[in-house]
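J.: I need the structure of the sequence given here:
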Amino acid sequence: MDYSRLKSILEGLLFVSGEDGLSAKAIAEVVEMDVDVVRDVLRDLQSDLARDGRGVRVAEVAGGFRLTTAPEHAPYFEKLAYSPARSSLSQAALETLSIIAYRQPITRIEIEEIRGVKADRAIHTLVAKDLIEEVGRADALGRPILYGTTKSFLDYFGLAGIDQLPDPVVSESEDELEERTKLLFERIEGRQLSLDDLRALEAE
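T.: Predicted coordinates:
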């Protein structure tokens, strides 16, 4: 395989893997190449992105690789996350949040299986707004991140505790999971505060 094409494929694989990232071994199995070759290409890609001043970086964490944003750009990401125009949550973010609230701890893949679409962007938004956080790692292949809600989640929606959410249906059928999400929408859509409102409450 052409070297530049391999590097491009590896970058794409890291992108679709999201925050979970991938090990060099897992990537090697996908592209059917030697793991040492894959590791060298990943580190070459890592150098390229840093040298060219790109907005993303390849980070090597806990034996795996994942795409991250450039740390020096953090102030801009914070301004975007907390800007008034982005204070409210989108329907996709609300749906993802409702799934996490009822099913926590839960992995990104499990969320996507329920929603039927990618959840990376919604999860990133919810983490940036401090509504969800990493609560551990699943005992499964690749040790994917487990997500749960935060204290800010309770404050954001005016809840004293998770037990104030509508009682979830015990069964795990698709229709009942949809109904569970609908119940949470009904509970939180009327309570949604802007981040400015939340900061004002915290200052009281």
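
J.: Could you use CA atoms for every contact and neighbour count after this?
T.: Fine.

J.: helices or strands up against the helix or strand residue 37 falls within?
T.: Per DSSP states H and E, residue 37 falls inside helix 35-51. Judged by 3 or more C-alpha pairs under 8 Å, 6 or more residues apart in numbering; DSSP states H and E, helix 35-51 is in contact with helix 3-17, helix 24-31, strand 56-61.

J.: one more to put side by side:
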Amino acid sequence: MTPTAQALIGAALLAAGRPITRRELADMLGLPEEAAVRATEAFARSLREAELGFEVEAVAGGYRLVVPPALAAHLAPLLAPPPLPPLSAAALEVLAVIAYRQPVTRAEIEAMRGGSASSIVTLQERELVKVVGRSPAVGQPLLYGTTERFLLEFGLTSLEDLPPLEGADFAHLLRG
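T.: Got it, this is the predicted structure:
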């Protein structure tokens, strides 16, 4: 018995434990990428209509199975580990600068914020940012960028999903 495309998609999303890219789904199904996307969207509609307690979410350039937000509160006692404490305002500022300006050096972050960028360490520990290279500037400082986990945690498909900033030029943010 040959499994249906929807059965394969469901099994893959459940078993992977991570988002599966469109290309991976297409390869698995032996279909062009557009056809695999249509099949995945049909599977997502079937889940929503059947109200089975999980749904397909498009995130980080792929798809994953998630619990609908309306059901998450009912599952709280079963979920572990406990959530990490929220990020501080300073850490969120640093994360925003990195997300919108990447790749960016620590000195550039500090200039834009007008203060320390020490929360980079916290953001790295939470796997929200990573070193993506070195600047050609004197001393070759590290360049920081966001990770796939950043996209997952903030429910973004790609960086293009970030809300637009008024005036995309960061020069007005520089202090001193």
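
J.: Any idea what the TM-score is?
T.: Laid over one another, the chains give 0.49 as their TM-score (TM-score structural alignment, normalised by the length of structure 2), with 94 aligned residues with a C-alpha RMSD of 2.2 Å.

J.: on that earlier part again, who wins for proximity to residue 124 of structure 1 among the helices and strands packed on helix 35-51 of structure 1?
T.: Among the helices and strands packed on helix 35-51 of structure 1, helix 3-17 comes nearest to residue 124 of structure 1, with 13.1 Å by C-alpha to C-alpha.

J.: Not counting its own residues, what contacts that closest one?
T.: Helix 3-17 of structure 1 is touched from outside by 21-22, 27, 41-42, 45, 65-67, with contacts defined as C-alpha atoms under 8 Å, 6 or more residues apart in numbering.

J.: any idea how far residue 70 of structure 2 lies from residue 55 of structure 2?
T.: For residue 70 of structure 2, the distance to residue 55 of structure 2 equals 11 Å [C-alpha to C-alpha, to the nearest Å].

J.: Kindly report the same for residue 22 of structure 2.
T.: To residue 55 of structure 2, residue 22 of structure 2 is 17 Å away according to C-alpha to C-alpha.

J.: Residue 91 of structure 1 and residue 181 of structure 1, how far apart?
T.: Taking C-alpha to C-alpha, one finds residue 91 of structure 1 at 11 Å from residue 181 of structure 1.

J.: Among these two, which residue is more densely surrounded?
T.: Neighbour tally, residue 91 of structure 1 and residue 181, criterion other C-alpha atoms under 10 Å: the higher count belongs to residue 181, 23 against 12.

J.: so that one makes contact with residue 101?
T.: No: contact criterion C-alpha atoms under 8 Å: residue 181 of structure 1 and residue 101 do not qualify, at 9.4 Å.

J.: my guess is residue 45 of structure 1 contacts residue 58, does it?
T.: Yes: contact criterion C-alpha under 8 Å: residue 45 of structure 1 and residue 58 qualify, at 7.3 Å.

J.: can you give me the helices for structure 1?
T.: Using DSSP state H, the helices of structure 1 run over 3-17, 24-31, 35-51, 74-81, 91-103, 108-115, 120-128, 151-156, 174-188, 195-203.

J.: Likewise for structure 2?
T.: Taking DSSP H as the criterion, structure 2 carries its helices at 5-16, 22-29, 33-50, 69-75, 89-101, 106-113, 120-125, 148-153.

J.: Please list the outside residues in contact with the third one.
T.: Read that as helix 33-50 of structure 2. 5-6, 9-10, 22-23, 25-26, 29, 54-56.

J.: Dump those residues into CSV; add distance to residue 112 of structure 2 as well.
T.: Shown next, in CSV, are the contacts of helix 33-50 of structure 2 (distance: C-alpha to C-alpha, whole Å):
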residue, distance to residue 112 of structure 2
5, 49
6, 48
9, 44
10, 45
22, 37
23, 38
25, 41
26, 42
29, 47
54, 41
55, 40
56, 38
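
J.: who wins for neighbours among those residues?
T.: Neighbour-wise, those (other C-alpha under 10 Å) top out at residue 25, 25 neighbours.

J.: Spatially nearest residue to it, not counting backbone neighbours?
T.: Once flanking residues are discounted, residue 25 of structure 2 sits nearest to residue 36: 6.2 Å by C-alpha to C-alpha, 6 or more residues apart in numbering.

J.: Looking at the helices of structure 2, which is nearest to residue 131 of structure 2?
T.: helix 120-125 (8.6 Å).

J.: elements contacting that closest one?
T.: By 3+ C-alpha pairs under 8 Å, 6+ apart, helix 120-125 of structure 2 packs against helix 89-101, strand 129-134.
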